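A.B. asks: From the sequence below, what's the structure:
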Amino acid sequence: MSKTGYERRHSRWYEALLLGWPFQLLVGVLITVGMPSLERWGWGFWDYLPPVRSNTLLACMLAFIGVLWTLRRMHRFPGARVSAFIAPTVSSAYLLVVAVLFFTREEYTRQVLFGSFLMSLGWFYLAFFMGRRYRRMKLAIVPIGRVDELRPTPDIELRSLPQPDLAGVRYDGVVADLHDDELSPEWERFLARCTLHHIPVYHVRQIQESLTGRVRIEHLTENEYGSLLPSLSYQGVKRCIDFIAALLLLPLLAPIMLVTAIFIRLDSPGRALFIQQRMGFRGVPFKVYKFRSMHVEKKGKGFTEGENDPRITRVGRLIRKCRLDELPQIFNVLKGEMSFIGPRPESMELSEWYERDVAFFSYRHVVRPGISGWAQVEQGYAAEVDGMTTKLQYDFYYIKHFSLWLDILIAFKTLKTIVTGFGAR
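C.D. replies: This next block holds a predicted model:
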């Protein structure tokens, strides 16, 4: 413990070594790559590395590094229960390297690759459960201002400080409302001492965003426009990923879409496709394609009125629950009007309504709309203005943290949504 009583949690050399990514990377590679190779080729296998061995070792290492990097990046986002994403992340990484080896016609050893896959699963699950206690952040709260809005989560422990002193307890950081006028000189000196001893001091808004996954939008000036401007480079990369993924998925999804269209036509009169004009990227309207899930002769509001909406057909109820009604939007993705991940596009009627009643609504169009999005996997469906305000806060969080890692997390959560039916409406 520091003589001053101010010491950051996990700051000691052995803690930094065991919990740091270099240790996880080095030991993880030795176990998940070395052990299957040793079992297959014996001691000294590195003395002779023909292409079949070097390709296999390289594929295993790249897959492991990709899994480690992805899980560590996803852990930063609220609601990211890493244990639930270990299996799909490991499986995706190893399937990707196998696909690359297959299409490039490079030789590799299936036994070692499969053994590495199993060892990686065991390694990441073991590391998660053993380190769960130490990964939970412990934050000290300065009890002044808007900090009373904060609520603890399974990943973050909050402890209110009765006085400007850490009382010998090591914390990951200190949270304070730095804009509050009631912050006394004693508390300001305390925060300065924390900073001098490398204990991070967070403004309450930073922690609130990390806890809720939402950006407050009562006053947009609280969030600099630059921080809400998505990366232009990633927008270009994402467009390429969307286009290639849509081309690869189209042959696989075509039979499913054909069968779905046939059942829709047999279930109720009308076309199988529902085409509606919606507000798109940079405020440009476009026509979105969906499978029809309602009776054409029944009229209603511009949005679905719940699971028991009488306009929904029998087949419509099923395809909405399984999200099959969204499949034709793959053509919108190919045309560049939509992305697989992004804020959901709203109808022109709803967009005009929200523009009048919800501040800053149009800013969500700074990125391409998506088939699934952060708001859908966190909140579900929202139609009323109050619900839309919360949804818009999620959309702003997505724009502010626009990245490949957040898209991967949303993709995994979307698969979970499809299985459980949460948010489908």
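
A.B. asks: okay, CA-based contacts and neighbour counts for the rest of this
C.D. replies: Noted.

A.B. asks: list the contacts for E209?
C.D. replies: V215, R216, Y397 (CA atoms under 8 Å, 6 or more residues apart in numbering).

A.B. asks: Let me fix that, I meant to ask about M348.
C.D. replies: Q277, R278, M279, P285.

A.B. asks: run the last query once more with 7 Å
C.D. replies: Going by CA atoms under 7 Å, 6 or more residues apart in numbering, M348 touches Q277, R278, M279.

A.B. asks: what's the nearest residue to the last one if we skip its chain neighbours?
C.D. replies: Of all residues not flanking M279 in the chain, P285 sits nearest, at 4.4 Å (CA to CA, 6 or more residues apart in numbering).

A.B. asks: State the distance from that neighbour to W374.
C.D. replies: Going from P285 to W374 by CA to CA, to the nearest Å gives 22 Å.

A.B. asks: who has more neighbours, those two?
C.D. replies: Taking other CA atoms under 10 Å, P285 and W374 do not tie; W374 has more neighbours (29 against 15).

A.B. asks: The structure of the following sequence is requested for comparison with the preceding one:
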Amino acid sequence: MPHVVLVITKGEAGGAQTHVLELCRALQGRVRFTVVIGGDDTRSVLGQALNQLGITVLVLPTLQNSLNPLKVLASVRALLAHLRVLQPEVIHAHSAVAGVIARLAGKLRQFPVVYTVHGFGFKPQAPWLIRTNAWLAEAVLAAWTTRMVCVSAYEKELAARLPMPPERVSVVHNALADVPWRSDMAAQPPRLVMVARMAAPKRPDVLIEALALLAHRGLQPDTHILGGGPDLARHQAAAAPMPHIRLEGDVNDVAERLAQHQIFVLLSDHEGLPISILEAMRSGMAIVATRLPGIEEMLTHEQSAWLVPNTPQAVAQALQTLLADGPLRQRLGQAARDRYEAQFQPEAMAEPVLSLYQQAPLMHTARWPMTRPRRQTQQLASQQANRQSAHLVWSLLGLAMIGLAYAISQALMARGLATVDFGRTVLASLVPYALAAHLLYRGAHMPAAERGPLLLVTTGLPFWLTPLAFALLQQPYSRGALLLTYVLCTFWFWLADQWFLRHRPWRLVYQDPRVPGLLAPWLPVPQGQGLPRIRLLPWPAQGMPPGAALACDGAVVLPAAANTGTSSASANSAPSSAERHHFLTALKLQHIRLYSPESLQQSLTGRMAAETLQNELWQTDGNPAYDLAKRLIDVGVVLALLPLWLPLALLVACGVKIDSPGPALFSQRRTGMHGQSFRIWKFRSMRHEAQDTPQFAQTNDPRITRFGHWIRRTRLDEIPQLFNVLMGHMSLIGPRPEQDGFVQQFAEQMPSYPYRHLVRPGLTGWAQVQQGYAASADETAIKLSYDLYYITHYSLAMDLLIVFKTIQTVLTGRGAR
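C.D. replies: Down below sits the predicted model:
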């Protein structure tokens, strides 16, 4: 069920408000609505009616019928606060000011916006200044309108003047649910009624003048003018000399009041598709109305209504004719009622709007005002490839950061505040910047949750090592320049991460209703800040309009054989073969990337799906070039740190001997690269006793000694494995080696298990920092899913992230153990 936020400027009685109420009634049960009403009236007419339907209503005090920039800004901020919590699929705006606020907020937070026009402000009848300003506002925001709904064909003709593709503009007439009250058209004498807001463009003054003309002719029909507004007092004063005319202000029983009258009047300077005339048609009344394009779509002169020019003389003549001719009144009333039943039932409005709600999330809007939407490029590429492409462009643009730092250095040098070394150091910073950009490029596959630590490590290490490079080359450098370029470059890459990853959600379309349930365990839960990283969009049942470019980053598709092994209920909900074929054809024609739920799980969690572990045909390859480089790094790091870890190892060995009897070292056969068995060395952390069969070490294993708890927590028990690294049995980073006795057992249970032996096992690894120790076969399966992800994606960037997370765990106690 889609969640739609309706935004409307006011909650008072009126046509747009009635439209919103009828729309909510018609789609209740098929759409989850939240309605945002401008103003601070928590008991508005519309709000109370919606509350009776059980619909959530929010007030927006800053949203008023004004385009004052300060008020607009405040309203946009307030609406954005609501949207961050509500996370709707669609925003649906009603009325001009609400349309401005909703479209600005929708653009800022990437929500599709449907905008219903109840009457453009740039109609020819409007004053020039108002007409110009209204057109300018609509033209600027047309680019950010996903779909525009006009309540009449005339409004659509006006929309053609805006820079908006015509296929995005639809006509959906207003509609009303039926009520039991009908006008008694045979009643004598006939009574008149007008329902309108006492403000422009409505013209109750013309009716009052027409009734004054009739009074001079000896006709004084009982007349009620219903509706409030700023001009109510002025019109009451004009009608005061004629006691048969009563202006009663706002009422909440319009349908019952109409049934007490026989002739309905609506006079106006311009209209969209007035709700009040629909109410009169529903009641079966004879209608006198201004001849306007929107009204002519509803009624035909002399067949279902009497349409007249907006002058007192013409109105008086029409009323005199209807007052005198009872059969004419009855014929016009019945014809109006018939047209209401045939064309203006709620279902006729609800179905097209529901279709728009389903299509809007899959449609583009333009990037800039006064432009038209462009087809999204690179939709066939994967998320990782798109992220790498964006990062590459951003990195090249980031050279401007180095240029900015160099310009600053030149300005400081010109003022005598910096030396020549400052400028030279800035230029030399191009090298660590390029290395940082490369590492981030290689780490583009990492889950979004790891992007922060990855950014910290990949930008920090190259700049931290730069002073060492200057020292080896015996070249002077400026620490201030190095710090300046480091801060600027880190900020630049952080900005890219915020923009490309967090600002814009990853939109995925799906057809099979089982997809959200399959992905639910892996989707990040919004915390009220920003957007969810993935937005799932259902494929509309009726498809997309011909030629519409899909605004999505991919599609989630289940394999054709997915029904096998599923329950009958879920299998019955799956699309048919023909529907699936049509869906896939539409995606292929638009070059949309297809994803399986398993591939999305991998991208979101940094681990392989359970199906991969059981897939006997799954396979991957190592990275020989990086394997060689990694081996050199391992040996170099271990030898360079020898003066540190060797004395520490001696101290730990003494501690083990003092804490419990037995040898300080513990050895065991483990399986390494390509399945080769080797002897691993560790400091003993358990009591010294014979072990006949391989066993899992439990979290609170009673065999662990007091000193053993500490060295296991700080990972100091792994120090002797540095000798295994020097001998080539292990690497600093890689999957943890498993006991020989468990390897065959796990390989039988999990066919993909042997692939973890494509690389050297490590002291720490991706599974180790994500999952910690495995105390059972089930936990081993989870660790394997992380290991296989590492085998598929390992790189220097990922290894640096693992080192960072390992150090974080050792020093702070946070993280997996």
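
A.B. asks: gap between stretch 639-659 of the second structure and the chain center?
C.D. replies: 53 Å (CA atoms, centre = their mean, to the nearest Å).

A.B. asks: Map A261 of the first structure across to the second structure for me.
C.D. replies: Aligned against the second structure by TM-score structural alignment, A261 of the first structure finds its counterpart in A653.

A.B. asks: which residues touch the equivalent of G772 of the second structure over in the first structure?
C.D. replies: Aligned counterpart of G772 of the second structure in the first structure: G380 (TM-score structural alignment). Counting by CA under 7 Å, 6+ apart, G380 of the first structure makes contact with F422, G423.

A.B. asks: again, but for M1 of the first structure
C.D. replies: Taking CA under 7 Å, 6+ apart as the criterion, M1 of the first structure is in contact with E7.

A.B. asks: Just among the contacts of M348 of the first structure, which is most surrounded?
C.D. replies: Greatest neighbour count in the contacts of M348 of the first structure, by other CA under 10 Å, goes to M279: 23 neighbours.

A.B. asks: now for that one: what does it line up with in the second structure?
C.D. replies: Mapped onto the second structure by TM-score structural alignment, M279 of the first structure lines up with T671.

A.B. asks: just checking, its match touches F678?
C.D. replies: Yes. Using CA atoms under 7 Å, T671 of the second structure is in contact with F678, at 6.3 Å.

A.B. asks: Which residues does stretch 153-161 of the first structure contact?
C.D. replies: The contact list for stretch 153-161 of the first structure (CA under 7 Å, 6+ apart) reads R136, M137, K138, L139, A140, I141, V142, P143, P152.

A.B. asks: which residues of the second structure does the helix or strand that contains the fourth one align to?
C.D. replies: This means L139 of the first structure. Assigned by DSSP states H and E, L139 of the first structure belongs to strand 137-141. Using TM-score structural alignment, strand 137-141 of the first structure lines up with residues 506-510 of the second structure.

A.B. asks: Which positions in the longest helix along the second structure come out as buried?
C.D. replies: Assignment by DSSP state H gives helix 451-473 as the longest helix of the second structure. Across helix 451-473 of the second structure, burial judged by 16 or more other CA atoms under 10 Å covers R451, L454, L455, V457, T458, T459, G460, P462, F463, T466, P467.

A.B. asks: of the contacts of E209 of the first structure, which stay in contact in the second structure?
C.D. replies: Retained in the second structure: V215, Y397, out of those (criterion both residues aligned by TM-score structural alignment, their matches' CA atoms under 8 Å).

A.B. asks: which of the contacts of E209 of the first structure has the most neighbours?
C.D. replies: Greatest neighbour count in the contacts of E209 of the first structure, by other CA under 10 Å, goes to V215: 25 neighbours.

A.B. asks: the strands in the stretch 301-425 of the first structure, which residues?
C.D. replies: 339-341, 370-372 (DSSP state E, counting those that start in this stretch).

A.B. asks: quick one, which of those strands is packed in tightest?
C.D. replies: strand 339-341 (a mean of 25; mean count of other CA atoms under 10 Å).

A.B. asks: Quick one: the residues in the second structure that that strand pairs up with.
C.D. replies: Alignment of strand 339-341 of the first structure against the second structure: residues 731-733, by TM-score structural alignment.

A.B. asks: Superposed on the first structure, what's the mean shift for that stretch?
C.D. replies: Once superposed with the first structure, the aligned residues differ from stretch 731-733 of the second structure by a mean of 1.3 Å; criterion: mean CA distance after the TM-score superposition for the first structure.

A.B. asks: quick one on the thing from earlier: quick one: which of the contacts of E209 of the first structure is nearest I418 of the first structure?
C.D. replies: I418 of the first structure lies nearest to Y397 out of these, by CA to CA, at 22.6 Å.

A.B. asks: quick one: the closest one and T212 touch, right?
C.D. replies: No. Contact criterion CA under 7 Å: Y397 of the first structure and T212 do not qualify, at 9.5 Å.

A.B. asks: got the contact list for the nearest residue to C24 of the second structure once chain neighbours are set aside?
C.D. replies: Excluding the flanking residues, the one nearest C24 of the second structure by CA to CA, 6+ apart is F33, at 7.1 Å. Counting by CA under 7 Å, 6+ apart, F33 of the second structure touches H3, V4, V5, L6, I55.
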